[in-house]
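[1] I'll drop the sequence and a predicted model, then ask my questions.
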Amino acid sequence: MSDTVHNRIAVLRAERQVSRRQLAEALGVHYQTVGYLERGEFSPSLHLALRIAEYFEVPVELVFSTKPFPRIGGELTSTKVEDAG
């Protein structure tokens, strides 16, 4: 069994046009932490995972999973938001 935590942070950011820096500031973390989370290089604490879900106003299961999320057509083309800031 893999310890990987899959997430949809990049997809949610793209849908809402939120930069990594903006999300990081709202969560009180470094913007690089958001990048590490999105790439699966870092698994969030339960507290951080809940705060991310709360920020996007969705259930935590919509953001994080122990199994890969199925690909949806729109996710493939709109997963990146420039990290200006």
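    Everything's here; your move. Numbers count the residues shown, from 1 in each chain.

[2] going forward, measure contacts between C-alpha atoms and count neighbours the same way
    Will do.

[3] residues of the helix or strand harbouring Thr33 that come out buried?
    Assigned by DSSP states H and E, Thr33 falls within helix 31-38. Under the neighbour-count criterion of 16 or more other C-alpha atoms under 10 Å, helix 31-38 has 31, 33-35, 37-38 buried.

[4] Tell me where the protein has helices.
    Counting by DSSP state H, the chain has helices at residues 9-16, 20-27, 31-38, 46-56, 60-63, 73-77.

[5] nearest to Asp83, of those?
    helix 20-27 (5.8 Å; C-alpha to C-alpha).

[6] The structure to be compared is supplied as follows:
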Amino acid sequence: MDIRQTIGWNLRRLRVAKGLSQERLALEASIDRSYVGRIERGMENVTVSALEALANVLGVNVAELFSEVGSNSSRPPPLRSGRKPKNS
């Protein structure tokens, strides 16, 4: 797995664990949603400033995005589609 794929894998894993959509993550990091999608797919040479913004929103150190992915790790699951229920 190359470094772009590793960053994308970890970004998706952390984003899903926080329950954030790509759109919400992008909005809070002040970057384009399609850029987040390309990063997660390993198709983008992500900038250092984008990595910093994403890590800040996720509440992790930038180094966490570079963590090695185990060979037997399964792909992080997608978030449930649709709107979240309103808290009453």
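    On my side now, so go ahead. Note that the structure is predicted; figures quoted are calculated from it, not measured.

[7] And the TM-score between them?
    Remark: TM-score between the superposed chains equals 0.74 [TM-score structural alignment, normalised by the length of the first structure]; 79 aligned residues with a C-alpha RMSD of 2.4 Å.

[8] on that earlier part again, so can I have CSV of the buried residues of helix 31-38 of the first structure showing distance to Asp83 of the first structure?
    Formatted as CSV, the buried residues of helix 31-38 of the first structure follow (distance: C-alpha to C-alpha, whole Å):
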residue, distance to Asp83 of the first structure
Tyr31, 9
Thr33, 13
Val34, 11
Gly35, 10
Leu37, 15
Glu38, 13
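
[9] before we move on, the earlier item: quick one, which of the helices of the first structure is nearest to Ser2 of the first structure?
    helix 31-38 (16.1 Å).

[10] returning to what we had before: between the buried residues of helix 31-38 of the first structure, which is closest to Val5 of the first structure?
    Leu37 (8.9 Å).

[11] follow-up on the earlier one: give me the mean distance between the helix holding Thr33 of the first structure and the second structure.
    In the superposition with the second structure, the average deviation recorded for helix 31-38 of the first structure is 0.6 Å (mean C-alpha distance after the TM-score superposition for the first structure).

[12] matching residues in the second structure for stretch 42-53 of the first structure?
    Aligning stretch 42-53 of the first structure against the second structure (TM-score structural alignment) gives residues 44-55.

[13] Many thanks, we can stop here.
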